[in-house]
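**Q** got a sequence here, can you build the structure:
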Amino acid sequence: MTSQFPNTLTPKMVEGIKGFNLCTFLIGLEGWRRGLTLKYYSDINQYSDIHTQGKKLMGRNYSLQSKDKIHYFNQSRGDMVSNEAVRIAQSKQKTKDYLEKGNVNILPSKEFDKTHSDVDIIKLAREIGYPVIIKPTYGSLSKGVMLNLKNDSELTDALKYVRGQLGYSNVILERYFEGADIRVYVVNNVAVAALRREPPKVTGDGESSIEKLINEKNESRKDNPYLAARPIKIDKELKDVLRKNNYKLSSILENGKTIMVKNKSTLTQGVDLYDITDTVPEHVKQLAIDTLNALPNIIHGSIDMLFDGEEAVVLEVNASANISMHMFPTEGQPRSIASFLMDFYFPETKGKSSNHTNMYFDFVDIVNTLKQNYTNYVEVKSLPQPPLYAKKYIVTGEVQNVGYRNWIRRQATKRELHGYTKNLKNGNVVVVVASHEKEKVDKFKRVCKKGSKKSKVSDVKSSDWTKEIKMGFEIKDNITKKKKEVDKKYINELLTELKETQTKLENAKKMQEELRMERDSYKDKLSSIRNSTSWRVTEPVRVIGGLLKGKTKVKN
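**A** Just a heads-up that it's a prediction; the model follows:
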């Protein structure tokens, strides 16, 4: 059962936002709702030396500013986290070295590079004893992390996959510890959130195949912005897990029987997330705090651990962790890491976001604007002063296909109102407007009643509006899913045609250039011949020849 959507967000607000962009939107939204100035950058390093990951990942670099200060962010990491700490956290081996010095409870392990053979790794595994873990020295999102390898054969297969197929030549071998996979997020020496991550599982109903149960579970996760992007993948690993337990995709699970369909709780493999913030023991929270303190200047971040109910061991530290998983767990209370971060970076704004919990901005449009390279940053327009008043007006009469909505948008924009207008299937038009000035909102009913020149308004009914309001004013269209697919296909066909035309033009230009060069070459040759000694010497002969030809022509 997926947890309820946080009351500060709605599905429309996060529509189309995925991965780390969801983290940056959540933090930006929280700060913006508190009245801070929010900017998203194409190249943030023109303004800050904050370490960035990836090249021009639009939407992941941003700043928040009050009257007195400005802070820069990359993904979920702010500039109060040192660049040195980021580089250390990116290397599991360097992290381990610091944690050992800080007496943090970790597992015995050793790093191997490309000069070491798989045989060297297997030899050490025998020495420290199975089961073991193999993982890339440099990696993220648990990619290539292979857990609970019980013998030489399983370790050999894992090495072929990690070092061969995935291409991670530098790996770490670690003693396996049996325990729950948990993540704790710490901000300024406080463990503010904790999750337990479990490999994906399905529960039988006595009728459905395992494949159908997987598909149904993936479908149920689509309402969760974080989990929707991480479905259970039917791949080789899943089939191997089923085969080891004498199941197939076509097998029917008995009613109430639950089985795991993956070996590990990787973030890309349909993981289930359970909030345990209120139940995780204090000594585990303290271990997370001590872990960050063992690293230089990392004031906030996540700590991955294994916990067997009594003892916990640290696996790794993430300076740029994905925080949206805490906001959208499979079960349990959503935890707004964004709120804790804003409380830390801008403590004077604490509690102010509650004035605008139904306001949001078009993040997808901002990202698309940055991708066009027209500007290096986009500043989100500031919020109106609280409190916000909003009304919905239903307009009846001859109000469709007469320019009514365009007219309404101009009137709303002129009055600095936020909201939208939309045609309804019954021929009416809906208008939603919001402002901190109640009088403006109320008076807009008269504007709706007046209408555009060609429209004929017969009635306007009003009601309070308490749902989400996007910054600015827009015209919404009733576009069905089928029409979207048709439009997408049409656009793709146009793009293909455009690409083919561009190719033809480029080929034509290339041919034109080749002909121009050939022409210039002949001109140069002709000029060279005319300036040559032989050309000048033979000139009288050519003149006489020309005259003779002329006489011949006259005779004829």
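**Q** make it CA atoms for all contacts and neighbour counts henceforth
**A** Noted.
**Q** is Ala229 in contact with Lys18, as I believe?
**A** Yes: using Cα atoms under 8 Å, Ala229 is in contact with Lys18, at 7.0 Å.
**Q** ok, and the closest non-adjacent residue to Leu253?
**A** The spatially closest residue to Leu253, leaving aside those adjacent along the chain, is Gly204, at 4.4 Å (Cα to Cα, 6 or more residues apart in numbering).
**Q** the structure of the following sequence is requested for comparison with the preceding one:
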Amino acid sequence: MGHRADQEISTVGQAELIDGGEDLLMPAAAWEVGEKLLKGLLFKDVPLGDAGQAQAFIDAMTLSEASEIAELQESPGREAFERIRDAVKEAFVMFSAHDAPSRDDLGRMLETKLPQVNRYFVAPEPTAPHFQGEPANVFEDAPFIEPLPKDGTKGHLLEREALRYGMASTRYPNGAFVVTDLNSQKQLGFKWGRSPLASGVALSICSYKEATRRLLKRIDVPVPHGRVFSTADRDLAVQYADRIGYPVVCKPVAGLRGIGVVANIQNREELEDALTLYQQSQLGDDDFVIEEHVPGEDYRIVVIGDEVVASVVRSAASVTGDGMHTVADLIEYKNRARQENPHLSSRPITLSESLQYQLKLAGLTFSSIPEAGQTVLLANSANLSQGGDSFEIADEMHPSIKELAVKAVQAVPGLGFCGLDMLIEDHRKPVWEQRCTVIELNAHAAIGSAQYPMWGTPAPVAKKFFEATAAASEITLPEHQSKRLTLRFDIRGRVTGVGYRKWFGKRARRFGLTGYVKNASRKRVEAVVSGPADAVSALGYLATTGTTKAVITSVVMTPVEDPLMEQFQVMKTPTLRGLLRRVKRQVSQLF
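**A** A predicted model of the protein is given here:
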């Protein structure tokens, strides 16, 4: 889609990137060149509606841009680019035609097609998100974390800290890993973000929201009034909400990532809609909680031992209008900004039924064009997994709020680490001047949100978490961490004859690493990898995945001397014929 200053509406060209029911391979280069074509057509004074000049411009740009990119030389990359190029031409040629799509046509297209579209582009693109004049944070390790599975980032960050302290690590494909202190031979076991700092009992208590609420209420930690209901008690839940008064919150009794949560429900009709949405969610068969909606901003406070080490205030997913772009445009480019954040890249704003419900409450649709400066809320809960924004503010938080947070965490036996959720009116004021309410305790490591806030100073949560875990096991860590690593990878499983070495070498080179990979035996591959700690440790995590035919059982990473190689090499496996020739040569030399 494209806009020109002297034109009121945009037009649309579609590129179907599916062939025979299967998705076409979509190189990033094809996408980038497609965007350059549209921007060039809009800003190079190519006459609107002039198909000949548009085609000439596209052909010239294709020669100068696309033909120089290796990924676009052969199918299917070439085919993907050609479809994008044709869509750009179609949109541009129709831009000022008499039968060009109207705003209503554009709206119908967005409402019906958008849920099926993974990505699109507009020109000019919306301004990148800012907060109080500051752009979003940029993180150097984002390219290395981006390929990792969403739920594995927590564990990877902890493993990276251990490797930087000179430890060895054995990683398994189920998210578990064990790090070994090479001096004392003591070991620490982790599973995703779970560690010895949180006991099984603590995990069980925190995962059941009603048990947590009752425990905290017993020690005078403020919690919202609420009750648990089964799915068969829907009418009783509505009556209870009527009795305690609106607004209320509906949420699963045991859940993660804000799934099924609907906040700030204003009346019975909205509650009925919220309960229907809950039943349609993936937790819809579970018990749910109806509780009072407490005013205040949503905070995730990270507590390790008796110290608050980070605090992130979260705001609900939103976009800001500019008077030119549609809500759909603004969502697309807000998601692009989130892709630059290691924690938020796998948590985009999704075009869900709950999002459409939120837009409906505001009288908007995907094709609406908000006024400049207008904030459009896209969710009713401040959850990062639902597209929310994050701001690190621990340095500004009043000491009395920190004391309350520590008190709440210490109420749960065996909980040495916690991500505590609170609703606070103003984090700079003491608790006795406002209402501060604890709404949830999370025993699973809440590392990423504080380590990678969208705005504010990042907190080294993973480092402090790992250091506390080591101290609890009486492991003495070195005074400094290494910025570069050289590790020997011992990779076991079905890893020979399945293209694993080639796959491994491609990713090592993509990360800018040096070293080598080779077959060590029929069920074992060995590699030595050297480079920045962020990249080497991320490759260690990826090594447990491999090709579709590979089955990895374990990856052991041990510190070794740097082989000082200039590039990364995939060493060939000697063939039987080659071995026979070598034996013949050796025998002939003896005689």
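**Q** kindly provide the TM-score of these chains.
**A** TM-score of the superposed chains, computed with TM-score structural alignment, normalised by the length of the first structure, equals 0.63; 376 aligned residues with a Cα RMSD of 2.5 Å.
**Q** so what's the residue nearest to Leu253 of the first structure up against?
**A** Applying Cα atoms under 8 Å, 6 or more residues apart in numbering to Gly204 of the first structure gives the contacts 210, 213, 252-258.
**Q** whichever residue in the second structure pairs up with it and Gln356 of the second structure: what is the separation?
**A** In the second structure, Gly204 of the first structure lines up with Gly321, judged by TM-score structural alignment. Counting by Cα to Cα, to the nearest Å, the separation of Gly321 of the second structure from Gln356 of the second structure is 17 Å.
**Q** do the same with Phe391 of the second structure
**A** 26 Å.
**Q** the two: who's more crowded?
**A** Per other Cα atoms under 10 Å, whichever of Phe391 of the second structure and Gln356 has more neighbours is Phe391, with 22 against 17.
**Q** just checking, the more buried one is part of a helix?
**A** No: under DSSP: H, G, I helix; E, B strand; the rest coil, Phe391 of the second structure falls outside any helix and is assigned strand.
**Q** residue contacts, the residue mapped onto it from the first structure?
**A** Superposed on the first structure with TM-score structural alignment, Phe391 of the second structure falls opposite Tyr274. By Cα under 8 Å, 6+ apart, the residues touching Tyr274 of the first structure are 195-197, 329-332.
**Q** out of those, who's nearest Gln93 of the first structure?
**A** Arg197 (23.4 Å; Cα to Cα).
**Q** I'd guessed the closest one sits against Asp272; true?
**A** Yes: the pair Arg197 of the first structure and Asp272 qualifies as a contact (Cα under 8 Å) at a distance of 5.8 Å.
**Q** which residues do these two both contact?
**A** Counting by Cα under 8 Å, 6+ apart, the residues touching both Arg197 of the first structure and Asp272 are Ser265.
**Q** max-length helix in the second structure?
**A** helix 77-94 (DSSP state H).
**Q** show me the residue at the heart of the second structure, geometrically.
**A** Taking Cα atoms, centre = their mean, the centroid of the second structure lies closest to Ser346, which sits 2.4 Å from it.
**Q** map it across to the first structure for me.
**A** Using TM-score structural alignment, Ser346 of the second structure lines up with Ala229 in the first structure.
**Q** for its match, give me its contacts.
**A** Taking Cα under 8 Å, 6+ apart, we find Ala229 of the first structure in contact with 18-19, 222.
**Q** if I look at the residue mapped onto Arg214 of the second structure from the first structure, how far off is Val104 of the first structure?
**A** The equivalent of Arg214 of the second structure in the first structure is Asp97 (alignment by TM-score structural alignment). The spacing between Asp97 of the first structure and Val104 of the first structure, counted by Cα to Cα, is 10 Å.
**Q** over to Ser169 of the first structure?
**A** 27 Å.
**Q** what of Lys443 of the first structure?
**A** From Lys443 of the first structure to Val104 of the first structure the distance is 64 Å (Cα to Cα).
**Q** the more surrounded of those two?
**A** Per other Cα under 10 Å, whichever of Lys443 of the first structure and Val104 has more neighbours is Val104, with 19 against 10.
**Q** next, the contact list for the more buried one, please.
**A** 287, 290-291, 294, 314.
**Q** can you find the partner of Asn369 of the second structure in the first structure?
**A** Slight slip there: residue 369 of the second structure is Ile, not Asn. Mapped onto the first structure by TM-score structural alignment, Ile369 of the second structure lines up with Ile252.
**Q** trace Gly226 of the second structure over to the first structure, please.
**A** Matched by TM-score structural alignment, Gly226 of the second structure corresponds to Ser109 in the first structure.
**Q** ok, its match touching Tyr176?
**A** No: Ser109 of the first structure sits out of contact with Tyr176 when judged by Cα under 8 Å, with a separation of 9.7 Å.
**Q** in a helix, Val432 of the first structure, correct?
**A** No: Val432 of the first structure is assigned strand when assessed by three-state DSSP, not a helix.
**Q** list the contacts for Gly19 of the first structure?
**A** Gly19 of the first structure touches 226, 229, 322, counting by Cα under 8 Å, 6+ apart.
**Q** quick one: it from Leu141 of the first structure, how far?
**A** Gly19 of the first structure sits 11 Å away from Leu141 of the first structure, going by Cα to Cα.
**Q** now the longest helix anywhere in the first structure: which residue numbers in the second structure?
**A** Counting residues, the longest helix found in the first structure (DSSP H) is helix 481-530. Using TM-score structural alignment, helix 481-530 of the first structure lines up with nothing in the second structure.
**Q** measure how far that helix is from the centre of its chain, please.
**A** Counting by Cα atoms, centre = their mean, to the nearest Å, helix 481-530 of the first structure is centred 36 Å from the centre of its parent chain.
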